[in-house]
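Engineer: Could you work out the structure for the sequence below:
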Amino acid sequence: MSPRPKVALDLTTILEAAGEIADQHGSVEVTLANLAKKLNIRPPSLYNHFDGLSGLRKELAIYGLGQLYLVLAQAAIGVSGDKAVIALSKAYVQFARIHPGLYEATLLAPDPEDEEVQQKGAKIVELTLRVLQAYELEGDRAIHAVRGLRSILHGFSSLEQRGGFKMALDADESLIIIIRAFLAGMGD
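Structural biologist: I've put the predicted structure just below:
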């Protein structure tokens, strides 16, 4: 039997591989055995990086939230107002399209109250609050707007992933119409 090739194993390499499994086969297929097989290592080697399957799922959720944040932040650079909200919205939906399993993993952290998970999620909330500053929302009203926007984007992404938009209409155009209606309603 030939020896296994040495793989430089760091947490990022492991999480990228886990994200690929999630995107190709669904987040439930991200197991220690499947990940070890993909990385061509033995499963016990993964315990050097996290504590079992729940540790892997937590790290994958944190990684996914970080990747989502980067995509959203990039989309928001250099634009403001309606253009920024639309750019952020399109980037969110596109992330869910390109990385359906990784996106799902962001929602399935074993303990959503975990401090590290909360910190990564909070960065996305803070970014969204900054994008919405153009609408002069303050306090609870600003948080309600963030929740509303997230609900729209998650609902749209979830429906699309489950085949809910089969009509011969451009889904991106639908998204923009929905976001414009949301923005028009924020003034009320």
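
Engineer: Please count neighbours and contacts with C-alpha atoms only from this point.
Structural biologist: Fine.

Engineer: tell me the contacts of residue 186?
Structural biologist: The neighbourhood of residue 186, defined by C-alpha atoms under 8 Å, 6 or more residues apart in numbering, consists of 135, 145.

Engineer: any idea how far it is from residue 4?
Structural biologist: Here residue 186 is placed at a distance of 58 Å from residue 4 (C-alpha to C-alpha, to the nearest Å).

Engineer: and if you look at residue 56?
Structural biologist: Residue 56 sits at a distance of 23 Å from residue 4 (criterion: C-alpha to C-alpha).

Engineer: now residue 143
Structural biologist: Taking C-alpha to C-alpha as the measure, residue 143 falls 51 Å from residue 4.

Engineer: More neighbours: which of these two?
Structural biologist: Shown here are residue 143 and residue 4; by other C-alpha atoms under 10 Å, residue 143 has more neighbours (17 against 9).

Engineer: Can you show me the helices along the chain?
Structural biologist: Ranges of helices within the chain are 11-25, 32-39, 52-76, 81-98, 100-107, 115-131, 139-161, 171-185, based on DSSP state H.

Engineer: Out of those helices, which is the most enclosed?
Structural biologist: Between the helices of the chain, helix 100-107 has the highest mean count of neighbours, a mean of 24, where neighbours are mean count of other C-alpha atoms under 10 Å.

Engineer: quick one more, to check against the first:
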Amino acid sequence: MGRAGLTIERLTEAGAELADEVGFENVTVAALARRFGVKDASLYSHLKNAADLRTRIAVVAVEEFAERVGTAVAGRAGRDSLVAFADAYRAFALERPGLYTATQLRIDPVPTPPPPAFLRTIELTYGMLRAYGLTEPDLTDAVRLLRSTFHGFSTLEANGGFTADRDVQASWERTVEALHVLLEHWPRAGTAVPTGAASPHRVT
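Structural biologist: Just a heads-up that it's a prediction; the model follows:
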């Protein structure tokens, strides 16, 4: 395939597909050039370098993630919204592993203003949690809890980290249900932890 018809949009789309195939960390200008059957130099009229390519892929990744989550939670609230959000998150992580990794990329410097998809992702997450009556700083703490849980579970699952006989889907459903219960009974900032609730001698 010659260089005719190459555009930044086409290169970014191909880069996103390549990320799912070989891993986001392995996406390079050289690898992308081989995919199109052209020399590396042919792509530098569209891309500055590998970092530029990865940043563009990351933006596409966040856009797709935001679209999936937004569609899933539309018209839902409370537990239904949490379950829909969680399922959409996990599905994206498992179905598009390269793009999911790209969503974790720290873009520095962040464009001003940030791409709309970044803002939408934040709004969707915080909006879902506000339905539980959370305000700052509890809101941010809850966001970090959910992100850590979803990321950890999805990453372990993708890497074959769950080897017990227990069905993974069943564990996922119980995990999300437990998060719902916790969010409904969130310990507000400044609330003292009951004495004896976490004994240093207790196995947890």
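
Engineer: Counterpart of residue 61 of structure 1 over in structure 2?
Structural biologist: Matched to structure 2 by TM-score structural alignment, residue 61 of structure 1 sits across from residue 58.

Engineer: Equivalent analysis for residue 73 of structure 1, please.
Structural biologist: Matched to structure 2 by TM-score structural alignment, residue 73 of structure 1 sits across from residue 70.

Engineer: Also residue 132 of structure 1?
Structural biologist: Counting by TM-score structural alignment, residue 132 of structure 1 lines up with residue 129 in structure 2.

Engineer: try residue 164 of structure 1
Structural biologist: Under TM-score structural alignment, residue 164 of structure 1 pairs with residue 161 in structure 2.

Engineer: mind checking how far stretch 15-22 of structure 1 is from the chain centre?
Structural biologist: Relative to its chain's centre, stretch 15-22 of structure 1 lies at 13 Å (C-alpha atoms, centre = their mean, to the nearest Å).

Engineer: Read off where it ends up in structure 2.
Structural biologist: Stretch 15-22 of structure 1 corresponds to residues 12-19 of structure 2 when matched by TM-score structural alignment.

Engineer: Average offset of the matching stretch relative to structure 1?
Structural biologist: Superposed on structure 1, stretch 12-19 of structure 2 shows a mean distance to its aligned partners of 1.3 Å (mean C-alpha distance after the TM-score superposition for structure 1).

Engineer: Identify the residues contacting that stretch?
Structural biologist: The contact list for stretch 12-19 of structure 2 (C-alpha under 8 Å, 6+ apart) reads 24-27, 32, 53, 56-57, 60-61, 97-99.

Engineer: For the helices of structure 1, give me JSON lines that also has distance to residue 46 of structure 1.
Structural biologist: Putting the helices of structure 1 into JSON lines (distance: least, C-alpha to C-alpha, whole Å) gives the following:
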{"stretch": "helix 11-25", "distance to residue 46 of structure 1": "8"}
{"stretch": "helix 32-39", "distance to residue 46 of structure 1": "7"}
{"stretch": "helix 52-76", "distance to residue 46 of structure 1": "8"}
{"stretch": "helix 81-98", "distance to residue 46 of structure 1": "26"}
{"stretch": "helix 100-107", "distance to residue 46 of structure 1": "18"}
{"stretch": "helix 115-131", "distance to residue 46 of structure 1": "20"}
{"stretch": "helix 139-161", "distance to residue 46 of structure 1": "30"}
{"stretch": "helix 171-185", "distance to residue 46 of structure 1": "40"}
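
Engineer: Out of those, flag the one nearest residue 45 of structure 1.
Structural biologist: Residue 45 of structure 1 sits nearest to helix 32-39 of all these, at 8.1 Å, using C-alpha to C-alpha.

Engineer: And residue 25 of structure 1, how close does it get to residue 35 of structure 1?
Structural biologist: Residue 25 of structure 1 sits 12 Å away from residue 35 of structure 1 when distances are taken as C-alpha to C-alpha.

Engineer: related to what we said a few turns ago, quick check: chain neighbours aside, which residue is closest to the match of residue 61 of structure 1?
Structural biologist: residue 102 (4.7 Å; C-alpha to C-alpha, 6 or more residues apart in numbering).

Engineer: What is the equivalent residue in structure 1 for the one you found?
Structural biologist: Checking with TM-score structural alignment, residue 102 of structure 2 has residue 105 as its match.

Engineer: Alright, I will stop here.
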